[in-house]
Structures are given as C-alpha cells and as structure tokens.
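A.B. asks: turn this into a structure:
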Amino acid sequence: MTLRTSAVQESWGPTAVWSCAHAQGEHVKFFVLGSVGVSHGGPVLTGGPPQQQATLAVLVLRAGHVVPLHELTAAVWGESAPGSAVMILRTYVWRLRKLLEGGEPGKTGAQILESANDGYRLAVPRGSVDAVRAEELAAKATRAHAAGELEVCAEALAEAGSLWRGEPLAGVPGPFAESQRSRLAELRLHLLEERLGVDLLRGRHERAVPELTALIREEPLRERPYGLLMRALFAAGRQGDALAVFGRAREVLADELGLDPGPDLRLLHARILSGDPALLPAAASPAPGRGGGLPAPLPAAPSGSAPTSPAAHGAATAGGPARGGAPAGLDGFPAASAG
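C.D. replies: I've put the predicted structure just below:
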C-alpha cells in the first residue's frame, strides 16, 4: 500500500488516506470505527437506515467471506427476526449495491457485493476496512518494537489510534454490532495504552502525564493506565505524586469492585516507594559503580499481541483491569486483553 495525503477529514484518520494496489477495491473504503459508511475516495457516504448499516457492517467485517442469509439474519436481528427478514435483507443488499456503484473501475455494485450460494460476499480487499487497517498497524508496531525501532512502533500505534472517528458502529443495532462495538472499543484502549507505554520507553514521561490522567478519568477501573502514570511521574521526579496515584487506584478498585490492586501494580508501588533506579530513564539512572544498578532492559515484544481479526465476530472481552498473568504490553506492564 502507498500512502498519500488528503484534506478530506472523513478519510482514514485526520489527514491521511491510502490507495490499495489491488485490482479489486482500488478506490472503495469502508468505515466502522465511528458511524458506518463507504467512501469512493471522497466524502464518506452513510450506510443508510440503522438495520441496513447493520447488514453492511456484517459484510464489511467479514469481507472476502460468504455470509449465509441465516447468519446475516441472526446478526442483524438476533432472535427477534421478522418473518419477512430475508426479503428485507435482499432489499438492503439491492440498496447497498447502488451505494457501491463506481467504487471500483469497470465493476458494478453487484460485482462488488456478490451473490454467493445462499448468501452474499463483499469482494474487496480486507485492507479497505478501517478496522483491519488498525490491526495491521498494531502488528507493524509489534514487529518494530521487537526490532528495537521505537519511533516506527510509536508512529504505527499513533496512526492506528487516529482511525477512530467516534464510537465504533455508532447507532447500529443488532447482536453482531453490539459484540463488535465492545471489541473495537477495547482495541482502541489497547492501542492507546501500548502507545503511551512506548512513549515512556522513549523518555517522553512528562508529555505522557496529561494523556494518562485523562485515560484514567475515562476508564477508572483499568489498572494498566495507573501503572503507566506511576512510572511517568516517578521518572519525571514526582515520586510523591506517583505514590498518590497508587492510593487513588486502590481506593477506586475497592469502592467499585471490592478488589485490591493486582500484584503487578503492588510490586510497582513497592519499587517506587524504595526509589528503584531501574524505573528511571537511562540518562537519569546512576552509572555503574556509582551506587546504582543498570536500567532494566527493554522487554521483548510479546507473541500474539496483535489484536484479533474483525472477521471473528465472537463476543469481546470487557475492558476491565489487567491482573497478574495477563500478557505484557510493549512497555512490560501487563496489558488488558484486546478481545
């Protein structure tokens, strides 16, 4: 894929869009990380009425795969499907094909949204879907971190996070949309936590403090942001504030969940309390032979840390606090599951 800049704000993220070098789906893009829509290279076109958007969302997040009518019916209505569900779905598909006309040079809407056996298949590259692009960038970030390329890692995570334009699948009804909305919201938080963790590894402690503070306000039951904020404050020379963050985490978790902080957060608290020099930036740590240990080495990127494909439409994991035994994030602190 090649990147090009554009002033169209409705494209992938704030200012960047890319063109897919595939024979199919060269111009059409699909959006689910916000309101559901389609773009032919210009403004985003709405996916239609809510249940028609739900139909499009299923086909988009399973692009390249045949979705049988009975699965499409269950995804859009669940157990409350009307008797005329199949006829309604065929009407939605007819409208969506009209919407997709012109999305690929020389192809009709029926060639983009194909009939296949007893169902339909969206015949476009999976990379034309914003959620898939976010997952590709997450995988790129993991590879870059493993290679020690923290700048590339941070850029990939930042670009992935910029693809969100609001609540995923905003206003779309149905059980499929609900499960994907939870999964994609968790994915955004996972990517944000990863980027902030990498920022700390890059020595950007003071710059990370406001963003981590806002994240904790948004998601007060997730333990990982507390740990990241404690690290950032300690590295910025604010040991007392770092310890106060632990106290706030302990109070919130006790009041809301009846739980104590997990073992990783407690261990971090003990290390900050003792002034562990390994938590300081490399330049600030005491040199060897001067009464201090070497800074802790960068942790290896965990295997399997890239988020799952949106084609898998099972229920997402909740965005609860990370506990001991969770996979490590790129910064070494346990990461919550990305679903």
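A.B. asks: make it CA atoms for all contacts and neighbour counts henceforth
C.D. replies: Noted.
A.B. asks: sec struct for Val17, please.
C.D. replies: Classification of Val17 using DSSP: H, G, I helix; E, B strand; the rest coil returns strand.
A.B. asks: what's the burial count for it?
C.D. replies: Close neighbours of Val17, defined as other CA atoms under 10 Å, add up to 20.
A.B. asks: close enough to count as contact, it and Phe30?
C.D. replies: No. Look at Val17 against Phe30 with CA atoms under 8 Å: they stay out of range, at 12.0 Å.
A.B. asks: overlap in contacts, the two.
C.D. replies: Counting by CA atoms under 8 Å, 6 or more residues apart in numbering, Val17 and Phe30 have no contacts in common.
A.B. asks: list the contacts of the nearest residue to Pro68 once chain neighbours are set aside.
C.D. replies: Taking CA to CA, 6 or more residues apart in numbering, and ignoring the residues beside it in sequence, Pro68 has Gly119 as its nearest neighbour in space, at 3.9 Å. Taking CA under 8 Å, 6+ apart as the criterion, Gly119 is in contact with Val66, Val67, Pro68, Leu69.
A.B. asks: relative to Lys98, how far out is the last one?
C.D. replies: Applying CA to CA, to the nearest Å, one obtains 20 Å for the distance of Leu69 from Lys98.
A.B. asks: between these two, who's got more neighbours?
C.D. replies: Neighbours per residue (other CA under 10 Å) separate Leu69 from Lys98, with Leu69 holding more: 17 against 14.
A.B. asks: does the one helix or strand Ser115 maps to pack against any helices or strands, and if so which?
C.D. replies: Here Ser115, judged by DSSP states H and E, is contained in strand 113-116. Helices and strands touching strand 113-116, as assessed by 3 or more CA pairs under 8 Å, 6 or more residues apart in numbering; DSSP states H and E, comprise strand 119-122.
A.B. asks: which residues in the chain form helices?
C.D. replies: Assigned helices in the chain, in chain order: 50-61, 69-77, 85-100, 109-112, 130-146, 150-162, 175-201, 205-218, 223-235, 239-257, 263-273 (criterion: DSSP state H).
A.B. asks: let's have those helices in CSV, adding distance to Thr2.
C.D. replies: Below are the helices of the chain laid out as CSV (distance: least, CA to CA, whole Å):
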stretch, distance to Thr2
helix 50-61, 22
helix 69-77, 33
helix 85-100, 23
helix 109-112, 22
helix 130-146, 13
helix 150-162, 14
helix 175-201, 23
helix 205-218, 31
helix 223-235, 34
helix 239-257, 43
helix 263-273, 41
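A.B. asks: which of those helices sits most buried?
C.D. replies: Burial among the helices of the chain, expressed as mean neighbours by mean count of other CA atoms under 10 Å, is greatest for helix 223-235, which shows a mean of 26.
A.B. asks: packing partners of that one?
C.D. replies: In terms of contact count using 3+ CA pairs under 8 Å, 6+ apart, helix 223-235 is assigned the packing partners helix 175-201, helix 205-218, helix 239-257, helix 263-273.
A.B. asks: ok, which of these comes nearest Glu155?
C.D. replies: When the helices and strands packed on helix 223-235 are compared for distance to Glu155 using CA to CA, the nearest one is helix 175-201, at 8.5 Å.
A.B. asks: let's see this one next, to set against the first:
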Amino acid sequence: MTVRDLSALFLDSTDRPLPRAARELASAGVPVFPVAPRDKVPLIRHGRGFRDATTNLAQVDTWWRRFPQANIGVPTGAASGLVVVDVDVHGTNGYDALNRADRAGLIAGWEFLVRSPTGGLHLYYPAEPGAEQRSWQAGNAGIDFRGDGGYIVAPPSLRVIDGETVPYRITELATEPARPLDAGRLRGFLDPPRPPRRLPTQMRGQGRTGPMKLANWLGGESTDRNRKLFWASCVLAEEGVPYRDALEAMLTVEQRDFGSREIARTVASGYKRIHGDPRLAGKNSASGAGTARAVVDAAPEDRLASARGL
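C.D. replies: Alright, predicted model coming up:
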C-alpha cells in the first residue's frame, strides 16, 4: 500500500459509511482503530489505543458493529507506512510557519492534503523505509509531526464544528512524485533549541570545546538527544570545527534508537544553521516546492476552496 493508493481509498470513501470505509482500509492493509464519534480520542481505552490498530477484518467488524459512528484512526510511522504534518489553527496559526517552511524548501514531497474540520491541514508523506521518525510537536509554530508513536484521524471521519457536521477530506493531490519528509530538519527549522549560555557543568574549565568532549557529554544523556545534538552541532560550527570531524565524533554516540542516519542529518542541520554547508546548498529548495507553494501561500479559505471539487 503506497500513499498514492491511500489517497485513492480516501477519495473513494467520501460518501461511504464509516464502518465500510474502515473495513476497506483494513482490507487494503492499512491498520485502523476506532475513535470516539465526532471526536479524536481513541475508543479502546481498556487497551493501548492506537497501538491496538489492526488489519484483522473480524476485529474491525466487531469494533464498528459496536461503535457504528466511530471515527477512523490510523497509526502513523512504520505501522502504516505514512507520516503526516499536522497544521493547527487554534492559538497559533500554523499556516504562517508552514509558509516559511515551504519557502525554505522543507515540505516538498507530500502526496496529498487533507483539510481537517477545524480548518487545519494534514500533509501526507510516505514514511522513510527502515528509519524511525518519532512524533513531535512544535507548539509555538502551530505544527505537529505524526510519525512513529502517533496517529491521525482519517477521512471520511466527522467532527461537529459550530453545530455543523464537517468531514475530514482530501483537498489537493500532488503533481510531483511523493518522497519521504526530512522531519528532523523541519523540526530544527520550526523549533530550534536555544543554546544555553554556558557549557554543561562537566565540560566547564576544559578550554576550547572539542567534538569528542561534546560527544562524550551527549553519550551520557538519555532524553531529548536529537535537540541536544543539534545544539552541540551549532556550537562546533561556531567554533570552526570541520564538519567531518564533528560528524565522526557524534557518530560515536549511535545507539539502537538513535541511528547514524538521524545523527548525520542533525549534524548537517546544525552546520547549515550557522554558516551553511556547501554540500547541502540548495537541497530541496527548488524542485517539488512549487506544488505546495500554490496551496500554502494563499489565505486559508482560498487555499482550501480551490480543491473543494475533489
């Protein structure tokens, strides 16, 4: 099941009852689970919620016989083969940050767009094979990333907004081939960590910061390693440490849940953030961005109205 195949399923399910739509997704190999009617909360509260998603048709039929009005939840990441950028409009208008990310060439590659009932936007991408991309939130930007450990409420699910029943529905299909999203670079752009004013306690008084000093410090950290790695990469870039020296040092902290590919991307993002890396100049900045820009540069109501015929 490709993301393009999924878009066809969503389009076909627009006017179908939720139980039938859930069954068709499961039949096509997309794991599903029931979500509270007209809501976004998993119904399987005695279990593990979205982690109980399945393609077992008997189980799917049982769930939707019990809850015929249940919305359809789909786990994101490796479980389904898709990841989603979720643009919110409550509190912070996520379209502002989405426009900035588009101009920076960071959101190209989406397969289709889904309008949420509240006026937000879901950008669907294929998950990167063999790579874990954990879900994250950039609250100040109004954008979340739904990857491994997350889920999305899928079309044709419904919400009640201001007394009106409004569906999730596809509003735009890409004209360019879909490709995986670099979620780490997007997060670093939307929500860059603020470098602390002083080095970590165990590194003070040791003179000029070296890559192995920072790598040894990072190796002892058990939480938020990606953000700390991004900060360390920025520090090394500011110190004038060659990119390859920094990368070689940081790769020594590779662990099963913190792989070399993620480390390499984060180090490259840190160096590009400070003074640019010649090897990365212009990457993702031209091809593929135009189709997204036509949608996200307009006002929200114009952007979504253009695809109402789908």
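A.B. asks: quick one: TM-score?
C.D. replies: The pair, once superposed, lands on a TM-score of 0.31 when counted by TM-score structural alignment, normalised by the length of the second structure; 170 aligned residues with a CA RMSD of 6.8 Å.
A.B. asks: closest one to Ser39 of the first structure among the helices of the first structure?
C.D. replies: Within these, the stretch nearest Ser39 of the first structure is helix 85-100; the backing value is 8.8 Å (CA to CA).
A.B. asks: so which of the helices of the first structure gets nearest Val38 of the first structure?
C.D. replies: When the helices of the first structure are ranked by proximity to Val38 of the first structure, the top entry is helix 85-100, at 7.8 Å, counting by CA to CA.
A.B. asks: give me the helices and strands touching that closest one, please.
C.D. replies: With contacts defined as 3+ CA pairs under 8 Å, 6+ apart, helix 85-100 of the first structure has these neighbours: helix 50-61, helix 69-77, helix 109-112.
A.B. asks: re earlier: reformat the helices and strands packed on helix 223-235 of the first structure as a markdown table; add distance to Glu114 of the first structure.
C.D. replies: What follows is those, written out as a markdown table (distance: least, CA to CA, whole Å):
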| stretch | distance to Glu114 of the first structure |
| --- | --- |
| helix 175-201 | 21 |
| helix 205-218 | 42 |
| helix 239-257 | 48 |
| helix 263-273 | 50 |
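A.B. asks: of all those helices, which one is nearest Ala154 of the first structure?
C.D. replies: Taking CA to CA as the criterion, Ala154 of the first structure comes closest to helix 175-201 out of those, the separation being 5.8 Å.
A.B. asks: relative to helix 205-218, how tilted is the closest one?
C.D. replies: Counting by axes from the mean of the first three to the mean of the last three CA atoms, to 10 degrees, helix 175-201 of the first structure lies at 150 degrees to helix 205-218.
A.B. asks: helix 69-77 and helix 175-201 of the first structure, what's the angle between them?
C.D. replies: Put simply, helix 175-201 of the first structure runs at 70 degrees to helix 69-77, going by the same axes, to 10 degrees.
A.B. asks: buried sites along stretch 158-174 of the second structure?
C.D. replies: For stretch 158-174 of the second structure, the buried set under the neighbour-count rule, 16 or more other CA atoms under 10 Å, comprises Leu158, Arg159, Val166, Pro167, Tyr168, Arg169, Ile170, Thr171, Glu172, Leu173, Ala174.
A.B. asks: among those, list the two that are farthest apart in space.
C.D. replies: Taking CA to CA, the two most distant members of these are Arg159 and Ala174; they sit 25.5 Å apart.
A.B. asks: quick revisit: looking at the helices and strands packed on helix 85-100 of the first structure, which is nearest to Leu3 of the first structure?
C.D. replies: Between Leu3 of the first structure and those, the tightest spacing by CA to CA is seen for helix 50-61, at 21.9 Å.
A.B. asks: helices and strands around the closest one, which ones?
C.D. replies: Contact partners of helix 50-61 of the first structure among helices and strands, from 3+ CA pairs under 8 Å, 6+ apart: helix 69-77, helix 85-100, strand 119-122, helix 175-201.
A.B. asks: looking at these, which is closest to Ala254 of the first structure?
C.D. replies: With CA to CA as the criterion, Ala254 of the first structure lies closest to helix 175-201 of these, at 22.5 Å.
A.B. asks: helices and strands around the closest one, which ones?
C.D. replies: helix 50-61, helix 69-77, helix 150-162, helix 205-218, helix 223-235.
A.B. asks: okay, those helices in TSV with distance to Leu243 of the first structure next?
C.D. replies: Putting those into TSV (distance: least, CA to CA, whole Å) gives the following:
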stretch	distance to Leu243 of the first structure
helix 50-61	43
helix 69-77	47
helix 150-162	27
helix 205-218	14
helix 223-235	7
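A.B. asks: for Arg250 of the first structure, which of those is the nearest?
C.D. replies: helix 223-235 (9.7 Å).
A.B. asks: okay, the angle between that closest one and helix 175-201?
C.D. replies: 20 degrees.
A.B. asks: which parts of the stretch 101-250 of the second structure are helices?
C.D. replies: For the stretch 101-250 of the second structure, the helices defined by DSSP state H, counting those that start in this stretch occupy 183-190, 211-219, 225-239, 243-250.
A.B. asks: in the last one, what counts as buried?
C.D. replies: Residues Tyr243, Ala246, Leu247, Ala249, Met250 are the ones in helix 243-250 of the second structure that count as buried (16+ other CA under 10 Å).
A.B. asks: which one of the residues you listed sits closest to Ile274 of the second structure?
C.D. replies: Looking across these and measuring by CA to CA, the closest to Ile274 of the second structure is Tyr243, at 11.6 Å.
A.B. asks: you'd agree the closest one is up against Val235?
C.D. replies: No. Using CA under 8 Å, Tyr243 of the second structure and Val235 do not qualify as a contacting pair, with a distance of 11.5 Å.
A.B. asks: picking that back up, switch the helices and strands packed on helix 85-100 of the first structure over to CSV; also include distance to Glu211 of the first structure.
C.D. replies: As requested, these are exported to CSV (distance: least, CA to CA, whole Å):
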stretch, distance to Glu211 of the first structure
helix 50-61, 30
helix 69-77, 36
helix 109-112, 41
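A.B. asks: right, so of these, which gets closest to Leu215 of the first structure?
C.D. replies: Between Leu215 of the first structure and those, the shortest separation by CA to CA is 27.6 Å, and it involves helix 50-61.
A.B. asks: what angle separates that closest one from helix 69-77?
C.D. replies: 120 degrees.
A.B. asks: next, the angle helix 85-100 makes with helix 50-61 of the first structure.
C.D. replies: Put simply, helix 50-61 of the first structure runs at 70 degrees to helix 85-100, going by the same axes, to 10 degrees.
A.B. asks: before we move on, which element is Gln59 of the second structure in?
C.D. replies: If you go by DSSP H and E, Gln59 of the second structure is part of helix 57-66.
A.B. asks: packing partners for that helix?
C.D. replies: For helix 57-66 of the second structure, the elements it packs on are helix 18-27, strand 33-35, judged by 3+ CA pairs under 8 Å, 6+ apart.
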